[in-house]
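>>> can't give you the sequence, but here's the structure:
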């Protein structure tokens, strides 16, 4: 069975610093996914440089086929030496997961990885190897569907030290927290966000160290197709709708014109839902064979803003997404975040004169700009995204 390796991560920057001393690098290959979390020595600019070098070197070398021994040797010989402490290193955790679930983990001087299955901790057998004078803990395991791996930097384990907790949040405390959260079968975005929120609160909104969480979940591929905007050539309407409907996965239409095209080409009744579930959100509609139909530009814009706020762990507006909301924006965001690993966007390039001056070039259209923004946000969520312009 081929799985999709879903990855979500976020960082709280140490209070008073502008750059994070932790760095995450995710490299997706055809047969596997490589995740590197590096924690540079100290904080600020120097730590950022150390962590960036470590994560980029590791990700690039492993991508090109180098083994862990070559990779760590290169890192050890590349990092600059701190003149004050006379040491040069960045702690790191490297995870390589193949699409069949086979996983390899290498940990150097970092908090032990959390591995959860059905809400319980998995026992991971580790062996120590010495590479260039450094003790590396290696693990090999076979992951199953819905297994969750969570990697954290020291900032998570130390959360609350000197503030709410005398000794900080211990590894066992984090383990207990993750047991409860992963047992609810949440997606990785929620797991990572929740853990960062807890750390933010323990630090009383002033992180005493760079705090990073990386959550990885093994999922079956789940496809979502979104059709928005009429094709530039009206004669393409039939072909676009046929290809859209024949694509596997959920079907979503954003925009009244796109919905009318589907109604005409599929010869199915379009029914507008007149219940205003949220006065600030345009109403939805329904049609046989379509999972969700919403208004276009306004709904897309509001959905993108919700995802942006959710992705920013340091946002002043620390908003949780209401997955139980029935309005068009909540329903669209739920599908994009919960039900989607692969997103196919079907984007008509006809310019809607209601949105802007039709004399503007197509690449200036509000709709196309929103699609580009949605593409970037979904890629940030770790989704596989493909755009079909018509």
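Received the coordinates, thanks. Keep in mind it's a predicted model, so treat the numbers as computed, not measured.

>>> from now on I want contacts and neighbour counts done on CA atoms only, so please keep to that.
Fine.

>>> who does the longest helix belonging to the chain touch, helix- and strand-wise?
If you go by DSSP state H, the chain has its longest helix at helix 44-63. In terms of contacts (3 or more Cα pairs under 8 Å, 6 or more residues apart in numbering; DSSP states H and E), helix 44-63 is packed against strand 22-28, strand 32-40, helix 68-78, strand 90-98.

>>> what's the closest of these to residue 328?
Distance to residue 328, taken as Cα to Cα, is lowest for strand 22-28 among these, at 31.8 Å.

>>> touching that closest one from outside, list them.
9, 11, 33-40, 47-48, 51-52, 55-56, 59, 63, 153, 210-212 (Cα atoms under 8 Å, 6 or more residues apart in numbering).

>>> before we move on, back to that, mean neighbour count and distance to residue 382 added to the helices and strands packed on helix 44-63, as JSON lines?
Listed next are the helices and strands packed on helix 44-63 as JSON lines, based on neighbours: other Cα atoms under 10 Å; distance: least, Cα to Cα, whole Å:
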{"stretch": "strand 22-28", "mean neighbour count": "22", "distance to residue 382": "9"}
{"stretch": "strand 32-40", "mean neighbour count": "26", "distance to residue 382": "11"}
{"stretch": "helix 68-78", "mean neighbour count": "16", "distance to residue 382": "24"}
{"stretch": "strand 90-98", "mean neighbour count": "24", "distance to residue 382": "15"}
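
>>> okay, pairing it with this:
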């Protein structure tokens, strides 16, 4: 794709409910990006199941290359209209962006997508048609750098109804708010959090409906390169350091041996800190020209756990804890879109169980977990082994 599509989503559960009745699915390849937001009828377990089923059906079929007509037809036959309320069991908003930044938006009973370009909310030129009894709205256009798409469930436009606001927040008022806060520097996560925090305030901390925001923002890629572990062959030390130092964007080193290799090859000293912010993680160090230097496996594993908590539970405050794992997680989550991992395969005896084969080393398993969670939070990851 010509640009990177930054993505973030977050939900507020209806007060008293453990499960959210909205569901967001996101899929990225080198050729396309697909985002699906579904709002299940009602709330709680039933709504969660309906929304999950709807979003899973939609994204699985779209990933397989099936048309929106086939998706909607399957949805109609899988989730019929509620005979009591005469309402669909779930709603959908689908956004698909291809390699040329052509975007296709489908809206089925959800609030209209907010499209922000050049600081203003632009109305989407849409057409309506009927597929097997369901009316859908379709829009097609080409995205530009800086464009933002904000998808919402109806909990957003109804925020405050019956409490602070008689009739809720409304689409035009949400539109004005987004115009006032979105700028070039705001990430998808920041936009999502700003909007959802206002919704929470309007609900006085007790949401009357499941409330979900999903944001896609078109931007230039931001790179980070992480070097961890010495190469299997010592002669490759120089090559891996050269790759690290020539890379654009943020530069990260995880592990004492890796730090010593870099310091030796570039002729710099390692400055070690003795400030233990959290006893679970060794303190960070510094090397001139490197953005972050941390301990190895323990710190990476800690960063993985923080990123999982952010992804699953929206625990963003963990990114601000200041220790090495939090600083690593924050840099990878907030300050880059593309991540290159330079991983040495040399075996550290301290990380091995003698009953395990070499490929099951703790280090490599942790790196696999890191790659997996980074992809889940919307990053593009490349791994090179030495």
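Okay, I see it. Predicted, not measured: the structure shown is a model, and the values here were computed from it.

>>> please work out the TM-score for the two chains.
The TM-score (TM-score structural alignment, normalised by the length of the second structure) is 0.85; 382 aligned residues with a Cα RMSD of 3.1 Å.

>>> export the helices and strands packed on helix 44-63 of the first structure to JSON lines and append columns for distance to residue 355 of the first structure.
Output for these, formatted as JSON lines (distance: least, Cα to Cα, whole Å):
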{"stretch": "strand 22-28", "distance to residue 355 of the first structure": "37"}
{"stretch": "strand 32-40", "distance to residue 355 of the first structure": "40"}
{"stretch": "helix 68-78", "distance to residue 355 of the first structure": "52"}
{"stretch": "strand 90-98", "distance to residue 355 of the first structure": "45"}
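
>>> which residue ranges of the stretch 51-200 of the first structure form helices?
For the stretch 51-200 of the first structure, the helices defined by DSSP state H, counting those that start in this stretch cover 68-78, 154-157, 171-182, 188-202.

>>> the second one vs the second structure, mean deviation?
To tie it back to what came earlier, the one meant is helix 154-157 of the first structure. For helix 154-157 of the first structure, the mean deviation from the second structure after alignment is 1.3 Å (mean Cα distance after the TM-score superposition for the first structure).

>>> elements contacting that helix?
Here helix 154-157 of the first structure touches strand 211-219, going by 3+ Cα pairs under 8 Å, 6+ apart.

>>> ok, and what's touching the strand it packs on?
3-14, 22, 37, 101, 143-156, 187-189, 191-192, 195-196, 199.

>>> residue ranges of the strands in the stretch 201-350 of the first structure, please?
Ranges of strands within the stretch 201-350 of the first structure are 211-219, 223-228, 250-254, 271-272, 285-287, 290-294, 342-347, based on DSSP state E, counting those that start in this stretch.

>>> how deep is residue 128 of the first structure tucked in, by neighbour count?
13 (other Cα atoms under 10 Å).

>>> give me every residue that touches the closest residue to it other than its chain neighbours.
Excluding the flanking residues, the one nearest residue 128 of the first structure by Cα to Cα, 6 or more residues apart in numbering is residue 137, at 4.6 Å. Residue 137 of the first structure makes contact with 105, 106, 107, 108, 126, 127, 128, 129, according to Cα under 8 Å, 6+ apart.

>>> buried subset of the residues you listed?
105, 106, 107, 108 (16 or more other Cα atoms under 10 Å).

>>> need the counterpart of residue 35 of the second structure in the first structure.
Matched by TM-score structural alignment, residue 35 of the second structure corresponds to residue 35 in the first structure.

>>> gap between the residue lying closest to its match once chain neighbours are set aside and residue 132 of the first structure?
Nearest non-adjacent residue to residue 35 of the first structure, counting by Cα to Cα, 6+ apart: residue 26, 4.6 Å away. Separation of residue 26 of the first structure from residue 132 of the first structure (Cα to Cα, to the nearest Å) stands at 25 Å.

>>> what do you get for residue 306 of the first structure?
Using Cα to Cα, residue 306 of the first structure is found at 46 Å from residue 132 of the first structure.

>>> quick one: which of those two has more around it?
Between residue 306 of the first structure and residue 132, counting by other Cα under 10 Å, residue 306 is the more crowded of the two (18 against 15).

>>> in whichever strand or helix holds residue 364 of the second structure, which residues are buried?
According to DSSP states H and E, residue 364 of the second structure maps onto helix 362-376. Neighbour counts over helix 362-376 of the second structure (16+ other Cα under 10 Å) mark 362, 363, 364, 366, 367, 369, 370, 371, 373, 374, 376 as buried.

>>> contact partners of the helix or strand that it is followed by?
Downstream of helix 362-376 of the second structure, the first helix or strand assigned by DSSP H and E is strand 380-385. Here strand 380-385 of the second structure makes contact (Cα under 8 Å, 6+ apart) with 231, 337-345, 371, 374-375.

>>> can you find the partner of residue 380 of the second structure in the first structure?
Applying TM-score structural alignment, one finds that residue 380 of the second structure aligns to residue 384 in the first structure.

>>> what about that match, distance to residue 7 of the first structure?
Here residue 384 of the first structure is placed at a distance of 11 Å from residue 7 of the first structure (Cα to Cα).

>>> who has more neighbours, those two?
Under the criterion of other Cα under 10 Å, the comparison of residue 384 of the first structure against residue 7 puts residue 7 first, with 24 against 19.

>>> what sits against the more buried one?
Applying Cα under 8 Å, 6+ apart, the residues contacting residue 7 of the first structure are 188, 189, 214, 215, 216, 217, 381, 382.

>>> for the closest residue in space to the fifth one that isn't next to it in sequence, which three-state class applies?
Taking Cα to Cα, 6+ apart, and ignoring the residues beside it in sequence, residue 216 of the first structure has residue 7 as its nearest neighbour in space, at 4.6 Å. Remark: residue 7 of the first structure carries the secondary structure label strand [criterion: DSSP: H, G, I helix; E, B strand; the rest coil].

>>> now do the helix holding residue 364 of the second structure against strand 22-28, angle only.
Using axes from the mean of the first three to the mean of the last three Cα atoms, to 10 degrees, the direction of helix 362-376 of the second structure lies 110 degrees away from that of strand 22-28.

>>> counterpart of residue 196 of the first structure in the second structure?
Per TM-score structural alignment, residue 196 of the first structure is aligned with residue 196.

>>> the nearest residue to its match once chain neighbours are set aside and residue 202 of the second structure: what is the separation?
The shortest distance from residue 196 of the second structure to any non-neighbouring residue, by Cα to Cα, 6+ apart, is to residue 213 (6.8 Å). Here residue 213 of the second structure is placed at a distance of 15 Å from residue 202 of the second structure (Cα to Cα).

>>> and the residue lying closest to residue 102 of the first structure once chain neighbours are set aside, how many residues sit next to it?
Closest residue to residue 102 of the first structure apart from its sequence neighbours, by Cα to Cα, 6+ apart: residue 142 at 4.6 Å. A total of 12 residues lie near residue 142 of the first structure under the criterion other Cα under 10 Å.
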